[in-house]
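Colleague: Here is a sequence with its predicted model. Questions after.
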Amino acid sequence: MNWSMTFMRDADIFFPYGTLERRTDVQNRNYSAIFDQKTKFAAWFVGNCITPNKREKYVEELQRAGVEVDIYGGCCKKGHRLPRFNNEAAKKTLDRYKFYLSFENSNCEDYVTEKLFSNYNYDVIQLVMGGADYKRLLPNNSYIDTADFKNATKMAAYLNVLGNNKDKYIEMLQNKHQLVWNGHNTFDEASYSKSFCTLCEKLNNLDSNRRVYRSMNDHYRISRCPPFTKAEPYYH
């Protein structure tokens, strides 16, 4: 193989699922009204019910610890419709919730997908699970990472306090709105264009960009996408 073109940040051509940009417009929002319209606690849009990092088990633990999580999509037993690829429906749904579960299906290094990006612009605090460096990606005090808690019970206790603290919640939402996702549905044109422009640049300068990988296995080390084992918590 000559080049890698993946979501991993050390790829020859970085090809992320999306990117967030700093806002250039001034946000003049009635955050108090935004908070007051939220009558539900947490939502999760999901269709993959059995995953490598066992995120579904973590959600079950959250529910047992008293967190109300409404599940939309194929993994829901109550028939909630998944408003996927419909920005208006997704916004209308998430406007009622305080939290949204942006849980990846595996904790691979740098792996962060449309689960984070396509729901970023809505007025909801995201709970994240995955192998990405969220501190680099997101504004400080604007999201909640499962890896910051010893277990789901500890996280549930924190969420229940935060969900009833209007000032703290609004502060986090304001921090989140420092950035914006400029994609459409799950397609991020800006990120895709930048990656293919990088590919064109390399193709036009082959002599200075020649690479050879003799082993795909060595390049994509298993350690970059750790398998779940019972000896290791699935939320780390």
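Modeller: Alright, I've got the coordinates. Numbers count the residues shown, from 1 in each chain.

Colleague: hey, let's count contacts and neighbours off CA atoms from now on
Modeller: Will do.

Colleague: quick one: the most centrally placed residue in the chain and Ser106, what's the gap?
Modeller: In the chain, the centroid-proximal residue (C-alpha atoms, centre = their mean) is Leu116; its distance is 2.7 Å. For Leu116, the distance to Ser106 equals 14 Å [C-alpha to C-alpha, to the nearest Å].

Colleague: ok, now how distant is Cys75 from Thr51?
Modeller: 12 Å.

Colleague: Same question for Leu82.
Modeller: Where Thr51 is concerned, Leu82 sits at a distance of 19 Å (C-alpha to C-alpha).

Colleague: Between these two, which is the more surrounded one?
Modeller: Neighbour tally, Leu82 and Thr51, criterion other C-alpha atoms under 10 Å: the higher count belongs to Leu82, 20 against 13.

Colleague: what ranges do the strands span in this structure?
Modeller: Along the chain, the stretches classed as strands by DSSP state E are 5-6, 13-14, 20-22, 40-45, 69-72, 97-103, 125-129, 143-145, 179-181.

Colleague: Who are the contact partners of Gln27?
Modeller: His177 (C-alpha atoms under 8 Å, 6 or more residues apart in numbering).

Colleague: outside of stretch 179-186, which residues touch it?
Modeller: So stretch 179-186 is contacted by 18-23, 85-87, 114, 117-118, 120-121, 138-139, 188-190 (C-alpha under 8 Å, 6+ apart).

Colleague: mind running it again at 6 Å?
Modeller: Leu20, Glu21, Arg22, Arg23, Phe85, Glu114, Ser118 (C-alpha atoms under 6 Å, 6 or more residues apart in numbering).

Colleague: Going through those residues, which ones are buried?
Modeller: Leu20, Glu114, Ser118 (16 or more other C-alpha atoms under 10 Å).

Colleague: where does the residue lying closest to Gly73 once chain neighbours are set aside sit relative to Asp70, distance-wise?
Modeller: Nearest residue to Gly73, sequence neighbours excluded (C-alpha to C-alpha, 6 or more residues apart in numbering): Leu82, at 4.4 Å. Look at Leu82 and Asp70: by C-alpha to C-alpha, they are 11 Å apart.

Colleague: okay, pairing it with this:
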Amino acid sequence: MAYFYIRLGKVAKLVFLLPGIILLYLSFDSDSSTSLDNHGRQSASRWLMSLYESNRNYVFKSKKRDGTKQTILLFGMKPHWKEFCKYPEMSHCKDLINFPRDVFCPTLNQSITITFSESAEDIRGADVVLFTNVYNWMTPDMWTWIHGNRSDGQPWALVSLESPLYVPGMTPPEQYRDTTYTWVASYKTDSDLTLPYGYYESYGENKPPEIDLKPFVTNKTKLIAWMSSNCGTLQWDRHRFVNDLKEIIQVDKYGKCGEQEVPWNDAKAVRATLGQYKFYLSLENSCCDDYVSEKFWRTLEMGVIPVVVGASREQYTKIAPPNSFIHVDQFASLAELAIHLTVISNDEDQYLEYFKWRNQGRIVVYSQEVQYVVPLMEKTHCSLFQHYMQTNRSEDKTVEYMGKRWFGSCDSCGDKWIQSYKL
């Protein structure tokens, strides 16, 4: 199952040329009993050429006019990627940091070349440019330089699984805010290429035998856990939120923000630790539209009920399995939330209501290691190139960086008392 979804502007219309091509072929086939007369041939030819002219921006090309392969340029990357992909346990991704390299895209039945550079002059001539470095590394002068080297009609794609608040390296200076990016590839459902941390799919007609839900409550001897290594956040004070809740009800804290460290990349250790709990505080570092990160999906995977702050309740409902989470906006106060957690923790039937979705569908969750290198992965590049091939260049519009499609989507954490934790 692919981990991405493509949002096409307009699907390639080459298929609509086929009737004309067949008609034109028959018109020139002197042996065919269905051959057209000269007038018919001329009419068919004019019709086909007019259709081609109106759709020529959609026609697929496997190579450039000079015969070279088409190219995606990664302009900058996270410095840690180079180190991360060289770890022995991450040997399967070592090729992701080798440039240039050719990548075969099955859906397009062609190969493309992936290159990397941090030099502005290398931007000129690339078919697509990907911006993936989330750190603040480009000076205003460099932004001016890269814009000066941009080829006419060249699409630039912002590729990030992190929220806009945590990608300063992708923020253009004010004079380029609305003229830099053509596409967005991110967790947002309205992205040109959506890169979810996980997703839910209903079984439909292929529903397997129902499973017993009792094991999801058995041996859970502890109440609420929270694990984090990032204690300071930019948009809201989640650490204060946890401490305030801890004054009302038992909350155990792990990671750098707690009393006990658990390696984030040790799945067995994380599962052994958090699997003892009935609830997990799945608190995002940002409250942005559709921002539902691996915290949420991994909590569901472990069989624990997530208590969430991040995207709106409506957006969680749209993305998540039905009745699988508890959102803070369901309650009038922090105390009311604490009471609800206490009540259902002592009522097995109410607790298991949050697990009934497991007999209706399944979740697909990607490991943190995979999510970390998604901007480098061949599937991402092929999907973006498919978008490039299947959209009309003349209809591309640049993204308003501070608008709702990106930065402006991070406007608030909930609509009730949780607002008091806003920084």
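Modeller: That came through fine. Keep in mind the model is a prediction, meaning the values are calculated, not measured.

Colleague: Can you say which of the strands of the first structure is packed in most?
Modeller: strand 97-103 (a mean of 25; mean count of other C-alpha atoms under 10 Å).

Colleague: Tell me roughly how far that one lies from the second structure on average.
Modeller: On superposition with the second structure, the mean distance recorded for strand 97-103 of the first structure (mean C-alpha distance after the TM-score superposition for the first structure) is 0.8 Å.

Colleague: so where in the second structure does that strand end up aligned?
Modeller: Mapping strand 97-103 of the first structure onto the second structure (TM-score structural alignment) gives residues 277-283.

Colleague: the helices in the first structure, which residues?
Modeller: For the first structure, the helices defined by DSSP state H cover 31-36, 55-64, 87-94, 114-117, 134-137, 152-162, 166-176, 189-203, 216-219.

Colleague: Out of these, which gets nearest to Ala11 of the first structure?
Modeller: helix 216-219 (9.7 Å; C-alpha to C-alpha).

Colleague: residues of stretch 20-28 of the second structure that come out buried?
Modeller: Result for stretch 20-28 of the second structure [16+ other C-alpha under 10 Å]: buried residues Gly20, Leu23, Leu24, Tyr25, Leu26, Ser27.

Colleague: meant to ask about stretch 175-195 of the first structure, not that
Modeller: Using 16+ other C-alpha under 10 Å as the test for burial, stretch 175-195 of the first structure gives 176-183, 186-188, 191-192, 195.

Colleague: and His80 of the second structure, how many neighbours does it have?
Modeller: His80 of the second structure: 8 neighbours (other C-alpha under 10 Å).

Colleague: Check the gap between it and His381 of the second structure for me.
Modeller: Taking C-alpha to C-alpha, one finds His80 of the second structure at 20 Å from His381 of the second structure.

Colleague: I'd like the buried ones among the contacts of stretch 179-186 of the first structure written out as TSV, with distance to Cys225 of the first structure added.
Modeller: Shown next, in TSV, are these (distance: C-alpha to C-alpha, whole Å):
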residue	distance to Cys225 of the first structure
Leu20	24
Glu114	18
Ser118	23
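
Colleague: Could you pull up the residues touching Phe149 of the first structure?
Modeller: Taking C-alpha under 6 Å, 6+ apart as the test, what Phe149 of the first structure contacts is Met155.

Colleague: rewinding a little: and whichever residue in the second structure pairs up with the residue nearest to the centre of the first structure, what does it touch?
Modeller: Under the alignment defined by TM-score structural alignment, Leu116 of the first structure corresponds to Phe296 in the second structure. When contacts are counted by C-alpha under 6 Å, 6+ apart, Phe296 of the second structure touches Ser282.

Colleague: separation between Phe296 of the second structure and Cys413 of the second structure?
Modeller: Here the criterion is C-alpha to C-alpha. By it, Phe296 of the second structure lies 16 Å from Cys413 of the second structure.

Colleague: just Glu348 of the second structure next, same as before
Modeller: Taking C-alpha to C-alpha, one finds Glu348 of the second structure at 31 Å from Cys413 of the second structure.

Colleague: Could you check which of the two has the larger neighbour count?
Modeller: Under the criterion of other C-alpha under 10 Å, the comparison of Glu348 of the second structure against Cys413 puts Cys413 first, with 25 against 14.

Colleague: Looks like that one contacts Cys287 (just checking).
Modeller: Yes - here Cys413 of the second structure reaches Cys287: they are 5.0 Å apart, a contact under C-alpha atoms under 6 Å.

Colleague: you'd agree Gly408 of the second structure is up against Met402?
Modeller: Yes - applying C-alpha under 6 Å, one finds Gly408 of the second structure in contact with Met402, separated by 5.1 Å.

Colleague: quick one: the residue sitting furthest away from the middle of the first structure from Ser215 of the first structure, how far?
Modeller: Distance from the centre of the first structure peaks at Asp207, with 37.7 Å (C-alpha atoms, centre = their mean). For Asp207 of the first structure, the distance to Ser215 of the first structure (C-alpha to C-alpha) stands at 22 Å.

Colleague: just Thr24 of the first structure next, same as before
Modeller: Thr24 of the first structure sits 44 Å away from Ser215 of the first structure, going by C-alpha to C-alpha.

Colleague: try Asn141 of the first structure
Modeller: Asn141 of the first structure is 41 Å from Ser215 of the first structure, by C-alpha to C-alpha.

Colleague: Among those two, which residue is more densely surrounded?
Modeller: Using other C-alpha under 10 Å as the criterion, Asn141 of the first structure and Ser215 rank with Asn141 on top: 15 against 9.

Colleague: What sits closest to the aligned residue in the second structure for that one if chain neighbours are left out?
Modeller: Mapped onto the second structure by TM-score structural alignment, Asn141 of the first structure lines up with Asn323. Among residues not flanking Asn323 of the second structure along the chain, Tyr354 sits closest, at 5.6 Å (C-alpha to C-alpha, 6+ apart).

Colleague: Aligned to that neighbour, what sits in the first structure?
Modeller: Aligning on TM-score structural alignment places Tyr354 of the second structure opposite Met172 in the first structure.

Colleague: How about Ala225 of the second structure?
Modeller: So Ala225 of the second structure corresponds to Ala43, using TM-score structural alignment.

Colleague: so its match makes contact with Tyr100?
Modeller: Yes - Ala43 of the first structure lies in contact with Tyr100 (C-alpha under 6 Å); the separation is 4.9 Å.
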